[in-house]
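Trainee: My questions are about this predicted structure, shown below with the sequence.
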Amino acid sequence: MSESLNQLLADLHAERVRSWDPAPLNVNIEQRQRLVDEAPRRRFVQAGDTLNPFTLLDVEGGELHLDHLVSQGPAVLVFFRFAGCPACNIAIPYYERNLQPQLLARGVPLVAVSPQVPERLIEIKHKHGLTLYVASDPNNDLGRRLGILYQFDEASRQAAQAKGSSIGATTGTGTWELPQPTVLVIGRDRRVHFASVSPDWLVRTEAQPILDAVDALLVQPLPNRATA
C-alpha cells in the first residue's frame, strides 16, 4: 500500500510545529511522550487473550455484539479518541480507504470504536462518508477491560480548561479518560489474534499488518463452536 498513515500523522505534527505557539505544542508533545514512557504494557490486551461478550452502540442505531461480529469469521476493531480529534480524522478515513474495501471483499466487519456518546460520535461518520461501522463504547467499559485507557495529565487538563472545555464535555462521558489507539483482530473463537496498542496517538497501526493478520486467520480451520 502506497499511502502511509504514519506519514500523514507526521505531516500533522510538522504543521503544528510550524503553526502552534510553543506552550500548547510542548503540552501536546510532553503528554504523548509521558504516555509512551509510562505505558503499562503488561496490562494492554494481548494476542491470545479471549474476550468475554461485549456490546457496542452503533451510531446509526442498534447494538453490535461480539458474538454477532464474529459469527461468520474474524472482525477488526479500531479504537480512536473522539469525533473531533484531528489525528482520528486522519486515521479513520485512512482505514476507510486502505482497509475497508479489502475487508468487505473478505466479509470481515471493520468497527471504529470511541467512548464518545453516539449522538456526537456520528459526526465523524457523516463528515467522511464512512462505510465502516462507527460505534460507541459506553462508559469506556470495553476499553477499560482491554487495559488501553489513559487519563489527561495535569498540564493537558489545565490547557483544556483554559479554553473553557474538558474532554468529558466533548465526549459526553464526563471523565478525562480516552482510549489509546488500538487495533484488534478477533477470531470466531473470540480470541484476539492480533493486538496493536499505541500510547502515542500520533503513531498508529498501518493497514497492511492488519490485513495480513486477517488473511492469516482466514486460512485457519474454523473452530468447533460446540467446544470453544
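Mentor: Now that the structure is in, tell me what you want to look at. Residues are numbered from 1 along each chain as shown.

Trainee: Going by C-alpha atoms from here, please, whenever you check contacts or count neighbours.
Mentor: OK.

Trainee: Which stretches in the chain count as strands?
Mentor: 55-58, 63-65, 75-79, 110-114, 133-136, 149-151, 177-179, 182-186, 192-197 (DSSP state E).

Trainee: Buried residues in the second one, which are they?
Mentor: Of the residues in strand 63-65, those buried by neighbour count under the rule 16 or more other C-alpha atoms under 10 Å are L64.

Trainee: Can you tell me which helices and strands that strand packs against?
Mentor: With contacts taken as 3 or more C-alpha pairs under 8 Å, 6 or more residues apart in numbering; DSSP states H and E, strand 63-65 sits against strand 55-58.

Trainee: Put this next to the previous one:
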Amino acid sequence: MKLSDKLTMIQEQMAAQVPAEILAAFGESLQQLMASQPEEKALKAGDIAPDFAMNFNGESLSLTDLLKNGPVVINFFRGNWCPFCMAELEYYQALLSKQDGSMIDIEPQHQAIQFLFISPQKAEYHTALMDEKNFNLQFISDTHNTIAKKFGLVFQLDDQIQKIYKAIGADLSQFNGDDSFELPMPATYVIDPSGKITHAFLDANYMVRAEPDAFFE
C-alpha cells in the first residue's frame, strides 16, 4: 500500500467519525490557507538550503556537518497529534527498518542518505514516539519553528482551529511549548552535499505528502 492510499483511508475514517461541524471548520480553514498560496514563500528545488544547528544524538551539529557525509533528506511534520503525520512516519520507519533508522546506502552512488524528521514539538514527544512506536528515526525538535521559518514553511492557525485543536486534545501550547499556534507546512527536501536543494515537495494541504518510496529508487 502506498502512503497516499493510507492517507486516503484516514480521510475516509475522519469523514465517518468526526462531527460534521468540525469537519466543515477544518475544510474552511484549509481552503483559506491554500488560497493564500503559502508555498510561494517556501524554498524550492534549486535554492540553497539554509544552514542550521541541531541536537543530533546528543551532539551539537549543523546541516553543513551532516552534508559532509552525503545527501540529507529533511522531512518537516506537524506533530504526534496529527494522524497524517503519524502515517507518514510509520511508512518511513517501515522503509528504514532494515537500516539504522537515519540513513540508507543508495545505489548506484553508494552515498549514505541521511534522514531528518523535524517538528516544532518538544523533545519529550519525540522520545515518546520512539518508546511507544519503537521508532528509530532521527527526530529534531524545532523550537519556535526556527528551522521551518528559514525554509519559509510556517503559518499560524486561525482562532477557531486553535480552539478545536485544544478541544480534541491537540493543545499546541503544550506540545510545542509556546503560544504562537504556528505550524510548518508538511514538506520534504532532498539536499545534496553542496547544500543545494535537488528535490522539494510541499503542499499547504496537510493531507498530501511525498511518497517516501521515491527516495529509495
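Mentor: Alright, I've got the coordinates. All values derive from a computational prediction rather than experimental measurement.

Trainee: Work out the TM-score between the chains.
Mentor: Superposed pair, TM-score by TM-score structural alignment, normalised by the length of structure 2: 0.87. Supporting alignment: 209 aligned residues with a C-alpha RMSD of 2.1 Å.

Trainee: Let me have the strands of structure 1 in JSON lines, extended by distance to I90 of structure 1.
Mentor: Conversion of the strands of structure 1 to JSON lines gives the following (distance: least, C-alpha to C-alpha, whole Å):
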{"stretch": "strand 55-58", "distance to I90 of structure 1": "21"}
{"stretch": "strand 63-65", "distance to I90 of structure 1": "24"}
{"stretch": "strand 75-79", "distance to I90 of structure 1": "13"}
{"stretch": "strand 110-114", "distance to I90 of structure 1": "13"}
{"stretch": "strand 133-136", "distance to I90 of structure 1": "15"}
{"stretch": "strand 149-151", "distance to I90 of structure 1": "21"}
{"stretch": "strand 177-179", "distance to I90 of structure 1": "17"}
{"stretch": "strand 182-186", "distance to I90 of structure 1": "15"}
{"stretch": "strand 192-197", "distance to I90 of structure 1": "17"}
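
Trainee: among the ones you listed, which is nearest A87 of structure 1?
Mentor: Taking C-alpha to C-alpha, strand 75-79 is the member of the strands of structure 1 nearest to A87 of structure 1, at 12.4 Å.

Trainee: Any idea which of the strands of structure 1 gets closest to I122 of structure 1?
Mentor: Between the strands of structure 1, strand 133-136 lies closest to I122 of structure 1; by C-alpha to C-alpha that is 7.3 Å.

Trainee: Find me the equivalent region of that closest one in structure 2.
Mentor: The counterpart of strand 133-136 of structure 1 in structure 2, using TM-score structural alignment, spans residues 138-141.

Trainee: What's A91 of structure 1 aligned with over in structure 2?
Mentor: Mapped onto structure 2 by TM-score structural alignment, A91 of structure 1 lines up with E88.

Trainee: if we can go back for a sec, would you mind saying which of the strands of structure 1 lies nearest D49 of structure 1?
Mentor: With respect to D49 of structure 1, and counting by C-alpha to C-alpha, the nearest of the strands of structure 1 is strand 192-197 at 5.4 Å.
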